[in-house]
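Student: From the sequence below, what's the structure:
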Amino acid sequence: MDMAASIRLLPGTPSAHDPARATTLGVMGGGQLGRMFVHAAQQLGYRTVVLEAEADSPAAQAAHHQVRTAYLDPAGLAELVRECDAVTTEFENVPADALRELADHRPVAPAAAAVAVCQDRVAEKAHFAASGVPCAPYAVIDSETALAAVSDTLLPGILKTARLGYDGKGQVRVADRAALEAAWTDLQGVTCVLEQRLSLADELSVIVARGAAGEVVHLPVQHNLHRDGILAVTQVPAPGLDAAQVEQAVASAERIAASLDYVGVLCVEFFLLTDGSLVANEMAPRPHNSGHYSIDACDVSQFDLQVRCMTGLPLVAPRLHSPAVMLNLLGDLWFDAEGRERSPDWAAVLALPGVHLHLYGKAQARRGRKMGHLTLTGATPEAARDAALKAGALLGLEAF
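Tutor: The predicted model follows:
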């Protein structure tokens, strides 16, 4: 018997559809996260379908079938329902309405309600508070009146659009009230959140996977370095954390997931402040860039967990078998100092021990575009970091 055919899906499949015969998993979105989900699903014997408007997307290249429509296209959603036995998402800005429509016919994980919270910074911060997890002091700016009422205690701060912001998009640092007013005007007066700029020591993330029965597991706490709002480096184990900080980060992420009644993989990003305290920054309703190392450094990856969550397979706690450093590979690497196109020296990089290269199949390199990642594993954290520094030097990446 086909392995996948014996696996039951999440509760909620219509009675006319037999979940015991499920063999096809669908994903909304065609990016690299979808590509890696497809690989994990196929390893367990599943057929995979991607809904994505772009013809040659990373996920579509790897999937068995593509539904080539916009996310809200009725015909595309109907085709996905016909093709699939359960659906997930790989992109936080897939419209929640599309997930609601799909959920009327097939199990969807994560659910539309949870995704909708993650898509709106105002709702997200309110949810952090409801979960008992602190975040940076903030104010919602949705009108001239709200702008005028902002407390001086929130300045200097960071103005962020409430919706459609990721990888540093829709964010402006503001030093004073005049800069705040100018930035809000530049952002077309859309609803924004102004966050007080805090004194940061480090940036961390926790990836949890939660099943339909409330069972939850997590990856190791990850230490992250961002440059220009885009993740550049992840180190695991996270250096410099004490046991209490690790426990607090994991417990906070699990509380946030539980209070959302979340099913699926969720990433919560935290700031570690200079006084040693933790505050939640934001969350993503999907696998996360900071968890890519788990493919090569853990016995269960974040994408394996995504498949397990949506199919009802057992959730087992991932074990880190090798310390690791992940380097994001942006399109900048495909251009020299004069802006001429070039190919990175992959042969030199792959000659290093412990190198795992993942390229996403994107045909065109652009500055700031995520083209791939490099995971360096080692017997010790120091060995992994040393290998990462050597690989970074070969590629022309800034040291960390």
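
Student: Going by C-alpha atoms from here, please, whenever you check contacts or count neighbours.
Tutor: OK.

Student: Leu278 versus the nearest residue to Leu305 once chain neighbours are set aside, what's the distance?
Tutor: Spatial nearest neighbour of Leu305, chain neighbours left out: Ala209 (6.3 Å); criterion: C-alpha to C-alpha, 6 or more residues apart in numbering. Using C-alpha to C-alpha, to the nearest Å, Ala209 is found at 21 Å from Leu278.

Student: list the contacts for Gly31?
Tutor: 57-59, 90-91 (C-alpha atoms under 8 Å, 6 or more residues apart in numbering).

Student: Could you check how far His373 is from Leu33?
Tutor: His373 is 12 Å from Leu33, by C-alpha to C-alpha.

Student: likewise Gly264?
Tutor: For Gly264, the distance to Leu33 equals 14 Å [C-alpha to C-alpha].

Student: now do Leu272
Tutor: Leu272 is 27 Å from Leu33, where distance means C-alpha to C-alpha.

Student: what's the answer for Ala129, then?
Tutor: From Ala129 to Leu33 the distance is 29 Å (C-alpha to C-alpha).

Student: So the two - more neighbours on which side?
Tutor: Using other C-alpha atoms under 10 Å as the criterion, Ala129 and Leu33 rank with Leu33 on top: 23 against 14.

Student: one more to put side by side:
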Amino acid sequence: MYIRPGTMLGMLGGGQLGRMFTMAAQQMGYRVTVLDPAAESPAANIAERHLQADYLDYRALDELGSTCAAVTIEFENVPAQALRYLAQRCIVSPNAESVSIAQNRILEKQFLMENGFPVVPFVAIRSEKDISRKIDASLFPCILKISQFGYDGKGQIQIENTDILPERFADLGSRPCVLEKRLPLAHEISVILARDNHNRITFFPVPENRHVKGILDTSIVPAGLSDKIIEEACEIARQVAIRLNYIGVLCVEFFVLNNDQVLVNEIAPRPHNSGHYSLDACITSQFEQQVRVLCGLPHGSTKQVQAAVMINILGDLWQNDEPAWDQILRHSQAKLHLYGKREAKPGRKMGHFTVLADSTEEAFLQAQHIRHDLQS
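Tutor: Here you go, the predicted structure:
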């Protein structure tokens, strides 16, 4: 049995990931209801219905659950209780238990460590009492990361020694955090997969990711790393999905050290920014795959048809005026994606562009030319 086109699907969250899910679903003949507290949002602006309500507004959840055959999410900070409540009324993917682990860095790190997955050395700091105990000096220098609601480098502070830890913990509101050793990284990669109720798992080509100020800047696909590293990362991601009993599209981000050691950085229970290249470079995008798994359909092919480089477009580009989009569109193998956000802010993801080519080297060179022209 599968959910047929024409049926209403539900989306918790109105951001750009929800927008791209909605577009993929509509292309396949489905209708979408977005539940989001904002008066307008990228996904709600194009969906068939918008329920403007808090994620724990049970009247709105009743409406969503009674009118949608299945519901999914576009960001991990949707309250797990909302997913548990909806699961009494309709199909919910991913499940509340998976999301509750992935949305909390402490629970996530503990899950990974307890299941034998390789992670960066860390300690959990839940209160000032945890700071007063002796913390292994080998952890320093390190990064203090807020346990929940941190993203794109927000809620993270670099710490060189234990003396300034109490002050920096206070800077983050004395909220639960993870103190994580800072390691010399050779590469950052992400594995994006889809898993369904029959334990069928498909992988997207693995990108190498480059960040600027904690925000993803560039994804290069395929990553120019050894088959051994890619295969190891994919197998770890497979086991993470199985141990989580995760159904849907999942991203596992990895650090690759100078000695080729592969460590899990974090889990994202949804499509991921680093997988946006799949919209143009793969037979099936991560968003179409999200629709397929949610509706019980066979997985689409994730074959990559050309090398690709994806560049995020941040609100910084609007400092002087509207960017000159013809600087992208005059390149015949460049694809522009804007998210329909009304206000541009520094550091805010407003869109992305992807360059396709016969090699990653060619795509990267072209992408850098475009970036230079946009910033000129």
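
Student: Can you give me the TM-score here?
Tutor: The TM-score (TM-score structural alignment, normalised by the length of the second structure) is 0.97; 375 aligned residues with a C-alpha RMSD of 1.3 Å.

Student: related to what we said a few turns ago, would you say the residue nearest to Leu305 of the first structure is within a strand?
Tutor: Yes. Counting by DSSP: H, G, I helix; E, B strand; the rest coil, Ala209 of the first structure is located in a strand.

Student: That one: what's it in contact with?
Tutor: Contacts of Ala209 of the first structure were listed using C-alpha under 8 Å, 6+ apart, and they are 216-218, 263-266, 302, 305-306, 309, 315.

Student: and the longest helix for the first structure?
Tutor: Ranked by residue count under DSSP state H, the longest helix found in the first structure is helix 243-259.

Student: if we can go back for a sec, which position in the second structure pairs with the residue nearest to Leu305 of the first structure?
Tutor: Using TM-score structural alignment, the partner of Ala209 of the first structure in the second structure is Ala194.

Student: same deal with Cys135 of the first structure?
Tutor: Under TM-score structural alignment, Cys135 of the first structure pairs with Val119 in the second structure.

Student: Leu336 of the second structure versus its match, what's the distance?
Tutor: Separation of Val119 of the second structure from Leu336 of the second structure (C-alpha to C-alpha) stands at 36 Å.

Student: And Glu253 of the second structure, by the same measure?
Tutor: From Glu253 of the second structure to Leu336 of the second structure the distance is 25 Å (C-alpha to C-alpha).

Student: More neighbours: these two, which one.
Tutor: Neighbour count, other C-alpha under 10 Å: between Glu253 of the second structure and Leu336, Glu253 has more, with 21 against 16.

Student: hang on, the more buried one is in a strand, isn't it?
Tutor: Yes. Glu253 of the second structure sits within a strand when classified using three-state DSSP.

Student: Leaving out sequence neighbours, find the closest residue to it.
Tutor: In space, Glu253 of the second structure is closest to Ser190, 4.3 Å off (C-alpha to C-alpha, 6+ apart).

Student: Give the buried residues for stretch 292-312 of the first structure.
Tutor: Applying a neighbour-count criterion of 16 or more other C-alpha atoms under 10 Å, one finds 292-298, 300-312 buried in stretch 292-312 of the first structure.

Student: State the span of the second structure onto which that stretch is aligned.
Tutor: The aligned range for stretch 292-312 of the first structure is 276-296, by TM-score structural alignment.

Student: Okay, the alignment partner in the first structure of Tyr55 of the second structure and Gln61 of the first structure: tell me how far apart.
Tutor: Using TM-score structural alignment as the criterion, Tyr55 of the second structure maps onto Tyr71 of the first structure. Tyr71 of the first structure sits 18 Å away from Gln61 of the first structure, taking C-alpha to C-alpha as the criterion.
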